[in-house]
Structures are given as structure tokens and as C-alpha cells.
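A.B. asks: predicted model, plus sequence, below.
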Amino acid sequence: MEFNWSHDAAACVCAIGASPVGIDVQSRVPFDAGLFERIATATERPLRNRFAQADDLSLLWSRKEALIKRTGLGMSASLTGVDTIGESSLVSFSSDEVAAVFSASIDGMSQSGFCHRARVRIAELRPDDTSPAADDLAVAPASDLAATPADDPSTSAAWRARPLAVTICSMPAG
């Protein structure tokens, strides 16, 4: 069993799988030419204008972080040596519910495999109105983004059928 997690101001995310997995959540990162030059590989540099026009580097950052977490390189790796272009183990997505980009890198799983075999759930964390402590959080009903019915990961047959589970929790504003 492998797991990885990430968080930022907008959300936290956890991935659990049968093989090495790296996951990252990243809110908007305003475009900065110097930062782009420090993290982009030669094959990523042609995308400079796209990132500059969008004024957002979160997609590139998120993909790099997911990949280095899955491979075990960690944040000490030179990001100019971590090429995300053509990396079949990477999938990135966003959600209308959470203002962030999510990227996952799953050893041995392609983008299409992720879309067909991963279970992605989004849960909103919010103050629990029934609790006397205002800081207590409750998990609101989660929306299941998988196209197929959610399986119980505690059963081995279900776990083989759906080898990756990703849960995203959005954080309350303020």
C-alpha cells in the first residue's frame, strides 16, 4: 500500500494506491519569469508564453511536484531536470468546487488508466454546527467524480478493480 498527500490554502488531498503515487494540490501561482526559468526544462520552455498569458504557473508546478514525490526525488531535486512533457504517468485536473490544480503521478498508470480506474472524491470541510466548539470540522457529503459506482476499498476485489483512491478536502474560507 502506497500513499501520498499534499495541501495548500485551498485544499488538502490524499492518494492511496497499490503502486508508488505522488500527488500535489496547488492554488494559483502568478507567472514569474525568473521562477519559470528556474523550474522549466528545455522541452517545457516553449510553453512560456502560454503560462505568461494565463499568469499562472500552478499547472507546471503541480505536475513537477507530483512526479518528484512519486519517484522519491523530493524537493531537493533540480526542477529543471524534471520533465513533465510526455510523462505518461501524470494526470492533472481541476475542479469547480476548489480553486486549485491537482496533479497525480501513478507508477505504471497512464492518463487513460487514471480516468478509468481511479476513484476521486471531493469533500468540503466546514464548521460543524452541531458541535459546541466552533473550530471542529465536519465532512460534508462528498461528490464522487468517478464515472462508475464507488467500490469499498476494504475488499480485495474492489481494490484490484480501482487501485487508486484520491480524496480532496476543500478548506473553509477565512
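C.D. replies: Structure received.
A.B. asks: make it CA atoms for all contacts and neighbour counts henceforth
C.D. replies: OK.
A.B. asks: following the strand ranked longest in the chain, which helix or strand comes up?
C.D. replies: Ranked by residue count and defined by DSSP state E, the top strand of the chain is strand 118-127. On the C-terminal side of strand 118-127, the nearest following helix or strand under DSSP states H and E is strand 137-139.
A.B. asks: other SSEs contacting that following strand?
C.D. replies: strand 118-127 (3 or more C-alpha pairs under 8 Å, 6 or more residues apart in numbering; DSSP states H and E).
A.B. asks: adding another structure so you can compare the two:
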Amino acid sequence: MLSRQQSGISLIEVLIALLIMTVALLGAAALQINALKYTDSADLRTKVSFVAYDMMDRIRANPSGKYALTSLAAAPTGTTSPTVATQDLMDFRQNVTDLGGTNATIVLTDTVVYTITITWDDSRAGKQVTANGSVVDSSTAQTFVLRSRVATGGVTTQ
């Protein structure tokens, strides 16, 4: 009996190795794309939280001001001599608009609790998906809600 020893590698082995390497590279590329997408989304959420906390700090600094806002469109625009609260609301509107926000509200409840809600379109991040892979909401709208008690310091709220 003649026995042959294999010397070198066959074309099939090369093709299989190439296939495995291609699948691995495609997986790494998909991972990188998702990382970029979610990093951008997290950055936007951070900026929205800064805007909300900035507005809450302005409300705390001027507890006698009237800060109720039913929608972003209801925020005051340029006036000749705005009050502190009006200027704060104009700045808030501009900040939310600059971030691409679609809506924002400021609600006062129990005369001391303010709720600031900012909504924006986060279509780059995609739909909200749970851990088991089911889609929570078919829209790409994201919402940030900040609720805080504001001490009036003896001053009545207007």
C-alpha cells in the first residue's frame, strides 16, 4: 500500500478560513457601527439632561417667577424688556431647539414640585428594544423627565 502524505493546504481549507475571517470582520464592523450609534444617542441624552437641570437651577434661583410651559411652542420669543422668568424660558426654548428637541413642558404641581419634560427624535439610535429583543415603542421619540421640589423661601409662586 502506498501512503501519501499531505504537503501544503488545499483550496477548500483556504476558502473555509477566508469565510470564517469574513464573518468575523463583518461582526466586528456591525459592533463598531452600533457602538457609534449608541454613543451619539447617549451624548444627546446627556445634553438634554444638562438643559433640563439648567432650567431647574434657574427656577430655584427665581422661585417667585412664573415658569409654567404647556409646550415648546408656547415659550416666549424675543421681547424688548423680558422679566427674569421670561428670559429663562426664552433661553430654555433656544437650548431645546438647538438640540433638536421636538417638545418641552414645565409643569408646577402642589405649588412646590416642578416637572420638566423634554422630548426629542432619536432616529439614529432606533426604536426602543427590551432585553429579550421585543420593540417597546415603534417611534424613535425619546423623553427625559426631571422632577424636583423647589423651596419657595417664603415667596409665593406667581
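C.D. replies: Yes, it's here. Remember, it's a predicted structure, so these values are computed and weren't measured experimentally.
A.B. asks: so after superposing, what's the score?
C.D. replies: Superposed pair, TM-score by TM-score structural alignment, normalised by the length of structure 2: 0.34. Supporting alignment: 86 aligned residues with a C-alpha RMSD of 4.6 Å.
A.B. asks: which of the residues in the longest strand of structure 1 are buried?
C.D. replies: Ala118, Arg119, Val120, Arg121, Ile122, Ala123, Glu124, Leu125, Arg126, Pro127 (16 or more other C-alpha atoms under 10 Å).
A.B. asks: right, and the first one touches Ala161 too?
C.D. replies: No - Ala118 of structure 1 sits out of contact with Ala161 when judged by C-alpha atoms under 8 Å, with a separation of 9.1 Å.
A.B. asks: ranges for the strands of structure 2?
C.D. replies: Remark: strands assigned in structure 2 by DSSP E are 101-109, 113-121, 128-129, 135-137, 141-149.
A.B. asks: immediately after the longest helix seen in structure 1, which helix or strand?
C.D. replies: In structure 1, taking DSSP state H as the definition, the longest helix is helix 58-71. Note on helix 58-71 of structure 1: by DSSP H and E, the next helix or strand toward the C-terminus is strand 90-94.
A.B. asks: and the end-to-end length of stretch 34-54 of structure 1?
C.D. replies: 16 Å (C-alpha to C-alpha, to the nearest Å).
A.B. asks: circling back: tabulate the buried residues of strand 118-127 of structure 1 in JSON lines, adding columns for distance to Arg63 of structure 1.
C.D. replies: Shown next, in JSON lines, are the buried residues of strand 118-127 of structure 1 (distance: C-alpha to C-alpha, whole Å):
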{"residue": "Ala118", "distance to Arg63 of structure 1": "17"}
{"residue": "Arg119", "distance to Arg63 of structure 1": "19"}
{"residue": "Val120", "distance to Arg63 of structure 1": "17"}
{"residue": "Arg121", "distance to Arg63 of structure 1": "20"}
{"residue": "Ile122", "distance to Arg63 of structure 1": "20"}
{"residue": "Ala123", "distance to Arg63 of structure 1": "22"}
{"residue": "Glu124", "distance to Arg63 of structure 1": "24"}
{"residue": "Leu125", "distance to Arg63 of structure 1": "25"}
{"residue": "Arg126", "distance to Arg63 of structure 1": "28"}
{"residue": "Pro127", "distance to Arg63 of structure 1": "31"}
